[in-house]
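S.K.: my questions concern the predicted model and sequence given below.
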Amino acid sequence: MLLSVMVEGQEDVTWPNWRALAETAQRLGYTGLYRSDHYLSVVGREERGALDAWGTICALGPITERIRLGTVVSPASFRHPSILAKLVVTADHVSRGRAELGLGAGWLEEEHLRYGFPFLPVGERFDVLEEQLEIITRSWAGKPFSFHGAHYAIEQLDALPTALQDPRPLLRVGGRGKRAASRSPPASPTSTTPSTSRRRSARRSARRSTTPASPPAATPPTCRCR
């Protein structure tokens, strides 16, 4: 079993805190250090500040040597997929091949209203998530591509450089239930649900992970236990 640390970074975690967390996680042998991607407190503490998730990850890359770094999870509603794909590749280069992306549909409405991000109905947010998954994975493939969807249009993008990891950084999809678990490979579902639901989601993920397009070794299912 691989154990990692996940930190709710929006709850007033400062840069000195992040440095200390990374140093301690690495010294104790944890596999990775992951953080949430929010700009507001998720427990209603408005006085708490939040550093940007991908800015934090890029800053931690050069001062760590072994632990993997990533988000659990970044809302698709925060960033254009081309920008997010580029941020992850940048983090992968800075960390020498240790970046991972967790991607979800987004859920904290107040945060979207405060920062001016669109907060679409839940079904449309999942449609945005699906389009982002395709654009991001194709951006990492190292080949020119175009994409025309309901929410995004890409014209002959050749997003260079590619990531250091071969074939690409690990991509996890965050959410609950069948729709999150059935996201297209090579993404790996992550869950914060109670234990019974986690077991069901893990079984669904395992069934999908046995297909040729998604080998189990490349897409480990992930659960957050509180």
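M.R.: In hand now; what should we look at? Numbers count the residues shown, from 1 in each chain.

S.K.: CA only for contacts and neighbour counts going forward, please
M.R.: Fine.

S.K.: how close does the spatially most central residue of the chain get to Ala150?
M.R.: The centre of the chain sits closest to Gly102, judged by C-alpha atoms, centre = their mean, with a distance of 1.5 Å. Taking C-alpha to C-alpha, to the nearest Å as the measure, Gly102 falls 23 Å from Ala150.

S.K.: walking through the protein, point out its helices one by one.
M.R.: Ranges of helices within the chain are 15-27, 53-60, 81-94, 109-115, 122-139, 177-181, 195-209, based on DSSP state H.

S.K.: export these to CSV and tack on mean neighbour count and distance to Phe145?
M.R.: CSV is the format used below for the helices of the chain (neighbours: other C-alpha atoms under 10 Å; distance: least, C-alpha to C-alpha, whole Å):
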stretch, mean neighbour count, distance to Phe145
helix 15-27, 15, 37
helix 53-60, 20, 25
helix 81-94, 21, 12
helix 109-115, 14, 30
helix 122-139, 19, 7
helix 177-181, 17, 25
helix 195-209, 17, 26
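
S.K.: try this one next to it:
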Amino acid sequence: MDLRIFTEPQQGADYDTLLAVAKATENLGFNAFFRSDHYLTMGGDGLPGPTDAWITLAGLARETSRIRLGTLMTAGTFRLPGVLAIQVAQVDAMSGGRVEFGLGAGWFEAEHTAYGIPFPKEKIGRLAEQLAVITGLWATPVGKTFDFEGEFYQLKDSPALPKPAQAKVPVLIGGMGAKRTPELAARYADEFNVPFASIEDSARQIGRVRDAVRAAGRPADSMVYSNALVVCVGRDDAEVARRAAAIGREVAELKENGLAGSPAEVVEKIGRYAEQGATRFYLQTLDLGDLDHLELIAAQVKPQLG
């Protein structure tokens, strides 16, 4: 089972905090460090303010050596696809080929208003073109050029440089859309992520994506299926309650909607998600100052999952 640490820095974290979490992620044997791509807090003061996802990952690329690095998800509304292709390729090279690229349509209108970023009405169509442009640029052989004529983006005689270090940067798509999202994933993605969903809803969405992958002429198991879930683990009830309170959540709600409780409870629930097809879990860690939490998961949850 692939366990990954997933952070939400817009809630309040500077680069040094994220570096400490990323180094703990690596030292404790987790497989990857991922972060969200947001510029505005969703509750609380968000101090000291937002950090940019790809600038952060560029720094971490030089200060880690093993873990995979990526986004759940890069907001398609924040960057032009040609610029984003250059940024991700550069960070991949800086990391020695450890980047995984999650791309989403963007959804949080308030952060766009707060920082003067246009918020288009048509986002899924733009996302489809962004995926086509970015993967097309990366796949263009050196010495050849790339052209694209879309409704939203046009490229002419692009040298399609630089190239990522990896021959194929893994692409992640996620969400709960019933039709267009699975179709985009089947066409472009190596991994499909189900965000913050129940076991039943996860099973339904994974089923839709598997059907779309088969319809696209791919084996259904050529896609990695993953879940992102908030995590709150304690050695006893008091520790679980303390950690829940620290992130402003109720224990009962976390047990219902996330991975919460004792190590045994969390292992059992991960197993039930895995029965629906998930082989990778992004553990959303909200209290980034609580590195003991990661140590507990590494010591008492991870070994039980193989």
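M.R.: Right, received. Where do you want to start? None of the values given here were measured: they were computed from a predicted structure.

S.K.: re earlier: does the residue nearest to the centre of structure 1 really touch Val72, like I thought?
M.R.: Yes - with contact defined as C-alpha atoms under 8 Å, Gly102 of structure 1 counts as touching Val72 (4.9 Å).

S.K.: joint contacts of those two?
M.R.: Gly174 (C-alpha atoms under 8 Å, 6 or more residues apart in numbering).

S.K.: quick one, longest strand in structure 2?
M.R.: For structure 2, the strand that runs over the most residues, judged by DSSP state E, is strand 224-233.

S.K.: what angle do that strand and helix 199-215 make?
M.R.: 160 degrees (axes from the mean of the first three to the mean of the last three C-alpha atoms, to 10 degrees).

S.K.: who are the neighbours of strand 224-233 of structure 2, in terms of helices and strands?
M.R.: strand 191-195, helix 237-246, helix 251-257, strand 259-261, strand 280-285, helix 291-300 (3 or more C-alpha pairs under 8 Å, 6 or more residues apart in numbering; DSSP states H and E).

S.K.: how about it: buried residues?
M.R.: The neighbour-count check on strand 224-233 of structure 2 (16 or more other C-alpha atoms under 10 Å) flags Val224, Tyr225, Ser226, Asn227, Ala228, Leu229, Val230, Val231, Cys232, Val233 as buried.

S.K.: same question, stretch 168-185 of structure 2
M.R.: If you call a residue buried by 16+ other C-alpha under 10 Å, then stretch 168-185 of structure 2 has these buried ones: 169-176, 181-185.

S.K.: do stretch 152-166 of structure 1 as well
M.R.: Residues Leu157, Asp158, Ala159, Thr162, Ala163, Leu164, Gln165 are the ones in stretch 152-166 of structure 1 that count as buried (16+ other C-alpha under 10 Å).

S.K.: how much space separates the aligned residue in structure 1 for Glu200 of structure 2 from Gly104 of structure 1?
M.R.: Applying TM-score structural alignment, one finds that Glu200 of structure 2 aligns to Thr196 in structure 1. Using C-alpha to C-alpha, Thr196 of structure 1 is found at 21 Å from Gly104 of structure 1.

S.K.: for the spatially closest residue to Tyr39 of structure 1 that is not a sequence neighbour, what are its contacts?
M.R.: Distances taken as C-alpha to C-alpha, 6 or more residues apart in numbering put Ala50 closest to Tyr39 of structure 1, at 5.4 Å, once the chain neighbours are dropped. Ala50 of structure 1 makes contacts with Gly9, Gln10, Glu11, Asp12, Val13, Thr14, His38, Tyr39, Leu40, Ser41, as judged by C-alpha under 8 Å, 6+ apart.

S.K.: do that again at 7 Å, thanks
M.R.: The contact partners of Ala50 of structure 1, by C-alpha atoms under 7 Å, 6 or more residues apart in numbering, come to Gly9, Gln10, Glu11, Asp12, Val13, Tyr39, Leu40.

S.K.: any idea how far Ala180 of structure 1 is from it?
M.R.: From Ala50 of structure 1 to Ala180 of structure 1 the distance is 26 Å (C-alpha to C-alpha).

S.K.: how much space between the residue mapped onto Leu87 of structure 1 from structure 2 and Gly116 of structure 2?
M.R.: Residue pairing (TM-score structural alignment): Leu87 of structure 1 is matched to Gln87 of structure 2. Distance from Gln87 of structure 2 to Gly116 of structure 2, counting by C-alpha to C-alpha: 21 Å.

S.K.: report the angle between the longest strand of structure 2 and helix 237-246.
M.R.: On the basis of the same axes, to 10 degrees, strand 224-233 of structure 2 is oriented at 110 degrees to helix 237-246.

S.K.: for strand 224-233 of structure 2, what is the distance to the chain centroid?
M.R.: How far strand 224-233 of structure 2 lies from its chain's middle: 11 Å, per C-alpha atoms, centre = their mean, to the nearest Å.

S.K.: ok so, going back, so which of the helices and strands packed on strand 224-233 of structure 2 comes closest to Leu19 of structure 2?
M.R.: helix 291-300 (11.8 Å; C-alpha to C-alpha).

S.K.: against structure 1, where does the closest one fall?
M.R.: The aligned range for helix 291-300 of structure 2 in structure 1 is empty, by TM-score structural alignment.

S.K.: if you count neighbours, what's buried in that helix?
M.R.: By neighbour count on 16+ other C-alpha under 10 Å, the buried set for helix 291-300 of structure 2 is His293, Leu294, Glu295, Leu296, Ile297, Ala298, Gln300.

S.K.: those into JSON lines, with extra columns for distance to Asp237 of structure 2?
M.R.: Formatted as JSON lines, the buried residues of helix 291-300 of structure 2 follow (distance: C-alpha to C-alpha, whole Å):
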{"residue": "His293", "distance to Asp237 of structure 2": "14"}
{"residue": "Leu294", "distance to Asp237 of structure 2": "17"}
{"residue": "Glu295", "distance to Asp237 of structure 2": "18"}
{"residue": "Leu296", "distance to Asp237 of structure 2": "14"}
{"residue": "Ile297", "distance to Asp237 of structure 2": "15"}
{"residue": "Ala298", "distance to Asp237 of structure 2": "19"}
{"residue": "Gln300", "distance to Asp237 of structure 2": "15"}
